[in-house]
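In: Fold the stuff below for me.
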Amino acid sequence: MGRRDVEDDDGRVLLQRRSDNGMWALPGGAMCIGEPLPECAIRETEEETGLRVEVTGIVGTYSNPRHVFAYDDREVRQEFSVCFLARPVAGEAGVLTVSDESTDVRWFAPEDVDALPMVAGVRKRVDDWRHGRMPAIR
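Out: Down below sits the predicted model:
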């Protein structure tokens, strides 16, 4: 699974309000078989926000041994996340749309992020970006 910190020319971060839990999050999702990681980041960001981006770097890699999923088919997996840094392709920063996974998509100044409801893992990724702790290996 990958996440992206998308930053515009004004230093703001792109976040989406998730429709499943109402929390603000980074755009992200699962990689398709045979898809390179940067292409996954570009595709998922466009699917979830309507914004076409280019990958410019990496925020970090994140894993948690206690974050284990057990599925109905008895598959059990521990997931990890690679968080990329990206920016809008020229002329695209104002074109934002919601998807079936979100109720809102907006740009936020770094200082405005603290007040937003966010799960701890997403907050960690955003904070690593805000404080320049890149690449983070967690």
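
In: switch to C-alpha atoms for all contacts and neighbour counts from now on
Out: Will do.

In: buried set for stretch 76-89?
Out: Phe80, Ser81, Val82, Cys83, Phe84, Leu85, Ala86, Arg87, Pro88 (16 or more other CA atoms under 10 Å).

In: I have a second one here; can you model it like the first so I can compare?
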Amino acid sequence: MARVDYLHDPAAPPANSVVPSVVAFVQNDAGEILVIQRSDNGRWALPGGGHDVGESISDTVVREVWEETGIKAEVVDVSGIYTDPGHVMAYSDGEVRQQFSICFRARPVGGEVRTSDETTQVRWISPADLLEYDIHPTMRLRIEHAMDTTRAAPYIG
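Out: Predicted coordinates:
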């Protein structure tokens, strides 16, 4: 299913759903960040996805990282909550989703990098290389906030 992101675009279609979702800023001991290339829009992003009925939000983080990357992760803390109504995602099935995403910091505890139906590539990258990747501005914001460990509280916006 294809996806188009709109950010404060007056031509964006109106949202018709809100789905609680997560993204995981997974950083290894070498300081590298786990990123995926999404199969729905071709952009690079942190792994993540929608919260399912019957699971805790930390279980969602662990499941999504595993499903999309093959990496087993452990949640460390929350770095931000993102609910900008000006960011909507239009899917080819007609759903237009308003952003509602919680970004968690996590650490890898096992597994091997692999792709999935939702990912065309999975990599560990150095933070210094982030500018070389096509990453949506809202995802870049999540990454910047997650890398800033001096914040006293999670970002809320």
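
In: Quick TM-score on the pair, please.
Out: Remark: TM-score between the superposed chains equals 0.87 [TM-score structural alignment, normalised by the length of the first structure]; 135 aligned residues with a CA RMSD of 2.2 Å.

In: Looking at the buried residues of stretch 76-89 of the first structure, which is nearest Val98 of the first structure?
Out: Pro88 (16.3 Å; CA to CA).

In: now for that closest one: what does it line up with in the second structure?
Out: Taking TM-score structural alignment, Pro88 of the first structure has Pro108 as its aligned residue in the second structure.

In: Name the nearest residue to the equivalent of Asp40 of the second structure over in the first structure, sequence neighbours excluded.
Out: By TM-score structural alignment, Asp40 of the second structure lines up with Asp20 in the first structure. Leaving aside its sequence neighbours, Asp20 of the first structure sits nearest to Glu101 (CA to CA, 6 or more residues apart in numbering; 7.1 Å).

In: follow-up on the earlier one: just give me the neighbour total for the match of Asp40 of the second structure.
Out: Asp20 of the first structure is flanked by 10 other residues according to other CA atoms under 10 Å.

In: In stretch 35-53 of the first structure, which of the residues would be classed as buried?
Out: Those would be 37-38, 40-53, for stretch 35-53 of the first structure by 16+ other CA under 10 Å.

In: Which of the residues you listed fall within strands?
Out: Val53 (DSSP state E).

In: closest to Gly2 of the first structure among the buried residues of stretch 35-53 of the first structure?
Out: So of the buried residues of stretch 35-53 of the first structure, ranked by how close each gets to Gly2 of the first structure (CA to CA), first place is Ala41, at 6.6 Å.

In: I figured the closest one hits Gly28, correct?
Out: Yes: contact criterion CA atoms under 8 Å: Ala41 of the first structure and Gly28 qualify, at 6.9 Å.

In: what touches both of these two?
Out: Here Ala41 of the first structure and Gly28 share the contacting residues Gly2, Arg3, Arg4, scored by CA atoms under 8 Å, 6 or more residues apart in numbering.

In: List the residues that contact the last one.
Out: Residues touching Arg4 of the first structure, when contacts are defined by CA under 8 Å, 6+ apart, comprise Leu26, Pro27, Gly28, Ala41, Thr45, Cys83, Phe84, Leu85, Ala86.

In: mind listing what the closest residue to Val113 of the second structure other than its chain neighbours touches?
Out: In space, and not counting its chain neighbours, Val113 of the second structure is closest to Gly70: 5.1 Å by CA to CA, 6+ apart. Shown in contact with Gly70 of the second structure (CA under 8 Å, 6+ apart): Gly111, Glu112, Val113, Arg114, Thr115.
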